[in-house]
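Trainee: Please work out how this folds:
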Amino acid sequence: MESLFPSYSSLFELTKRRLRGLKKIASKNTGKINDQDAFLFMLIGNINLRLNTICFLMGNNISDGVYVLQRTIYELQLAFETYSRSSDKDKFLQLYFRKKDYETTNKWEKLVNSISDENSELFSEIDKEIISVMKDQSLIALKESTKDRPLKVWYELASEKSTKQLSNEYLSDLEYFASYDEPSNWVHPQRLEENMSNNFNQYIDDNYFRLLIGVLRWDVKWLAKDIVYITNHLNISQSQQLFEYGKKLSEYDGKLRNIILDEKEG
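Mentor: Here you go, the predicted model:
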């Protein structure tokens, strides 16, 4: 696997440069990018970041954890698809940050309440009261933005649709299965025998390996599509730099494809 897997590092850096250039164009008129566009760039930047992490691991013959990362890429892409098409992006932003605040304070409150007597010195009564108030305030703010259950994902709350409904609307059943549903078995350890050999070495079955290469090709396709969306959003009709960037993404996709072809021929 190590000798076959193509490095993504140069493309990772190139993607960052292209995003920085597009972000500069987005802020050209006012000198500052607006919050709605900044969030789009944040989503794409995180997709690029996690794809780089997966490729780094695979390039170093490490498959452990990559399916977990792939599921987060799928969620980021689904968020991008949903958010970019929304006519009320401010609602998405509001729910993202309010959900973030709620999840943080809610988990801190659970920790504080679970501390045993022998560890009670970790938090003072004032600490506990502050955390409780912050949690209550974050929940009130979240409920002001949605009538749905606060445990749902922020883009589910904003769109008022489930992840599966959004997947059916914007992506395919196969993409949902391979990039989200099946990787859940690694998020919740239900692939133990597929992750390690009997002599305790790292292991990934050939079928799962080929499946992973397939979803990585989707990641590259999604990244290219997201960049195209941004260029259209910014009314950029032609750019030699972006054209060359698109060619490099296509070349990388071809390298991933060749891994499977070489494996079949071998």
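Trainee: going forward, measure contacts between C-alpha atoms and count neighbours the same way
Mentor: Will do.
Trainee: What's the first helix or strand after the lengthiest helix in the chain?
Mentor: When the chain is parsed with DSSP state H, its longest helix is helix 206-233. For helix 206-233, the following helix or strand on the C-terminal side (DSSP states H and E) is helix 240-265.
Trainee: tell me the angle of that next one relative to helix 206-233?
Mentor: Angle, helix 240-265 to helix 206-233, by axes from the mean of the first three to the mean of the last three CA atoms, to 10 degrees: 170 degrees.
Trainee: tell me the secondary structure for Asn113?
Mentor: Here Asn113 is recorded as helix under DSSP: H, G, I helix; E, B strand; the rest coil.
Trainee: any idea how far it is from Glu129?
Mentor: 11 Å (CA to CA, to the nearest Å).
Trainee: Same question for Val220.
Mentor: Applying CA to CA to Val220 and Glu129 gives a distance of 47 Å.
Trainee: For these two, work out which one has more neighbours and name it.
Mentor: Neighbour totals were compared for Val220 and Glu129, and Val220 leads with 19 against 14 (other CA atoms under 10 Å).
Trainee: Quick one: residues contacting that one.
Mentor: Contact analysis of Val220 by CA atoms under 8 Å, 6 or more residues apart in numbering lists 249, 253.
Trainee: and Gln165, how many neighbours?
Mentor: Going by other CA under 10 Å, the residues that sit close to Gln165 add up to 12.
Trainee: typo on my end, it should be Asp226
Mentor: By other CA under 10 Å, 20 other residues sit near Asp226.
Trainee: what does Glu265 give?
Mentor: Using other CA under 10 Å: Glu265 sits among 7 other residues.
Trainee: Could you do Arg85 as well?
Mentor: For Arg85, the neighbour count with other CA under 10 Å is 11.
Trainee: do Asn207 as well
Mentor: By other CA under 10 Å, 8 other residues sit near Asn207.
Trainee: now do Ser184
Mentor: Using other CA under 10 Å, Ser184 has 18 neighbouring residues.
Trainee: separation between it and Ile130?
Mentor: 35 Å.
Trainee: ditto for Ser250
Mentor: Ser250 sits 52 Å away from Ile130, going by CA to CA.
Trainee: Of those two, which one has the most company?
Mentor: Ser250 (16 against 13).
Trainee: all strands in the stretch 51-200 of the chain, in order from the N-terminus.
Mentor: Remark: no strands are assigned in the stretch 51-200 of the chain by DSSP state E, counting those that start in this stretch.
Trainee: one more, for comparison:
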Amino acid sequence: MVLCSAIPRYGAILGGEQVKIAFAINGTRGDVQPAVVLAAALTERGHEVSVGVPPNLVEFARGCGLEATALGPDTRTHMKMVTEARAEAGRNPLRKMRAVAQLRDLGYSELITDLDDIVAGADAIVTGFTTEQMTLAYAERAGIPLISLHHAPVRRNTVHGPLPSLHWGGTRTVLAQWWLFDRLFGLMTRRRDALLRERLGCAPALRSPAAQLVAAPGIEIQAYDPLFAVRNDPVWDADAARRPRP
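Mentor: Here you go, the predicted model:
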């Protein structure tokens, strides 16, 4: 399995040896389902797998034969609060900014508290897009690879930007979108990430979130239909050469 190929570099030789792989997945069923399929396949191969998913999806994961525990808040409640905040903000830009600030850290304390137990003793951590930054700190502390599981292309490229509704402009505009998105995300999460890293004994982050992940040991599994794959893109390919994206 391609996921296991990332682990031998860090001391877990898989020539019959079992390893422990921790899954830390936040989001809706669309985020969790690919991870559950992968976790079940690894369990069948004899590996020790710990799975953390939102409370409302624990039974779904257990129904697939996994020993799942709750990670973070109920995502149905979270989605409801986001919808209500957006409706209240309307088209007022100041209200929108306040809503983003209020929702930014919603459920964060629960996530990092639950992560302590889920990733303990793991040889690798598998995570989704929304929890990459926090799980990266745990992976760094343990000296293990971080395996990203993406359900859509969520890395910079020259064709599709992070704001798909903005179709105007060319390559430079798309790359500018990615640059701006990365910087804004870094500014919004800088304080909480610094506190988490300090608590875990990790060095302070000196690069943007995207730059940290490109340099992080591990791979990024593209778990979606090949129809949506980014192909022959110089920016995507250059980053993938540093952190493989099978």
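Trainee: Let me see the TM-score of these two.
Mentor: In this superposition the chains share a TM-score of 0.29, using TM-score structural alignment, normalised by the length of the second structure; 122 aligned residues with a CA RMSD of 6.1 Å.
Trainee: follow-up on the earlier one: what is the distance between the longest helix of the first structure and the centre of its chain?
Mentor: In terms of CA atoms, centre = their mean, to the nearest Å, the centre of helix 206-233 of the first structure is found 12 Å from the chain centre.
Trainee: List the buried residues of that helix.
Mentor: For helix 206-233 of the first structure, the neighbour count (16 or more other CA atoms under 10 Å) marks 210, 212-220, 222-224, 226-227, 230-231 as buried.
Trainee: where's Ile221 of the second structure, which helix or strand?
Mentor: strand 220-222.
Trainee: Return the distance of the closest residue to Leu142 of the first structure other than its chain neighbours relative to Lys143 of the first structure.
Mentor: Spatial nearest neighbour of Leu142 of the first structure, chain neighbours left out: Arg98 (5.4 Å); criterion: CA to CA, 6 or more residues apart in numbering. As judged by CA to CA, Arg98 of the first structure and Lys143 of the first structure stand 9 Å apart.
Trainee: which of those two has more neighbours?
Mentor: For Arg98 of the first structure versus Lys143, the count of surrounding residues by other CA under 10 Å is larger for Arg98: 22 against 16.
Trainee: Would you check that the more buried one makes contact with Asp136?
Mentor: No. At 12.0 Å, Arg98 of the first structure does not count as touching Asp136 under the criterion of CA atoms under 8 Å.
Trainee: Okay, Thr83 of the second structure and Glu110 of the second structure: tell me how far apart.
Mentor: Separation of Thr83 of the second structure from Glu110 of the second structure (CA to CA): 21 Å.
Trainee: likewise Ala39 of the second structure?
Mentor: Taking CA to CA, one finds Ala39 of the second structure at 23 Å from Glu110 of the second structure.
Trainee: swap in Gln33 of the second structure?
Mentor: On the measure of CA to CA, Gln33 of the second structure and Glu110 of the second structure end up 21 Å apart.
Trainee: the more surrounded of those two?
Mentor: Gln33 (16 against 13).
Trainee: ok, back up a step: common neighbours of Asn113 and Glu129 of the first structure, please.
Mentor: Joint contacts of Asn113 of the first structure and Glu129 (CA under 8 Å, 6+ apart) do not exist.
Trainee: so the residue nearest to Thr15 of the first structure when sequence neighbours are not counted is in which element?
Mentor: Counting by CA to CA, 6+ apart, the nearest residue to Thr15 of the first structure once its immediate chain neighbours are dropped is Asn48, at 7.3 Å. Using DSSP H and E, Asn48 of the first structure sits in helix 35-59.
Trainee: could you check the angle helix 206-233 makes with that helix?
Mentor: Using the same axes, to 10 degrees, the inter-axis angle of helix 35-59 of the first structure relative to helix 206-233 is 150 degrees.
Trainee: roughly how far out does helix 35-59 of the first structure sit from the chain middle?
Mentor: Distance, stretch centre to chain centre, for helix 35-59 of the first structure: 7 Å (CA atoms, centre = their mean).
Trainee: Mind listing what's buried along it?
Mentor: Of the residues in helix 35-59 of the first structure, 37, 39-41, 43-45, 47-59 count as buried by neighbour count, 16+ other CA under 10 Å.
Trainee: Could you name the helices and strands sitting against that helix?
Mentor: Judged by 3 or more CA pairs under 8 Å, 6 or more residues apart in numbering; DSSP states H and E, helix 35-59 of the first structure is in contact with helix 9-26, helix 66-85, helix 89-114, helix 206-233.
Trainee: which residues of the second structure fall in strands?
Mentor: 20-24, 48-53, 68-70, 124-127, 146-150, 220-222 (DSSP state E).
Trainee: what packs against the fifth one?
Mentor: Put plainly, it is strand 146-150 of the second structure. Applying 3+ CA pairs under 8 Å, 6+ apart, we find strand 146-150 of the second structure packed against strand 124-127, helix 132-142, strand 220-222.
Trainee: Would you mind finding the most buried of these?
Mentor: Mean neighbours per residue, mean count of other CA atoms under 10 Å, is largest over those for strand 124-127, with a mean of 26.
Trainee: Show me what that strand is packed against.
Mentor: By 3+ CA pairs under 8 Å, 6+ apart, strand 124-127 of the second structure packs against strand 20-24, helix 132-142, strand 146-150.
Trainee: now with 7 Å?
Mentor: The helices and strands touching strand 124-127 of the second structure, judged by 3 or more CA pairs under 7 Å, 6 or more residues apart in numbering; DSSP states H and E, are strand 20-24, strand 146-150.
Trainee: Could you dump those strands into TSV and include distance to Leu195 of the second structure and mean neighbour count?
Mentor: Compiled in TSV, those are given as follows (distance: least, CA to CA, whole Å; neighbours: other CA atoms under 10 Å):
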stretch	distance to Leu195 of the second structure	mean neighbour count
strand 20-24	20	26
strand 146-150	20	25
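Trainee: Which among those strands is found nearest to Leu180 of the second structure?
Mentor: Closest to Leu180 of the second structure of these is strand 146-150 (CA to CA; 20.7 Å).
Trainee: Next, the angle from that closest one to strand 20-24.
Mentor: Computed by the same axes, to 10 degrees, the angle separating strand 146-150 of the second structure from strand 20-24 equals 50 degrees.
Trainee: Just want the angle from strand 146-150 of the second structure to helix 132-142.
Mentor: Using the same axes, to 10 degrees: strand 146-150 of the second structure against helix 132-142 is 160 degrees.
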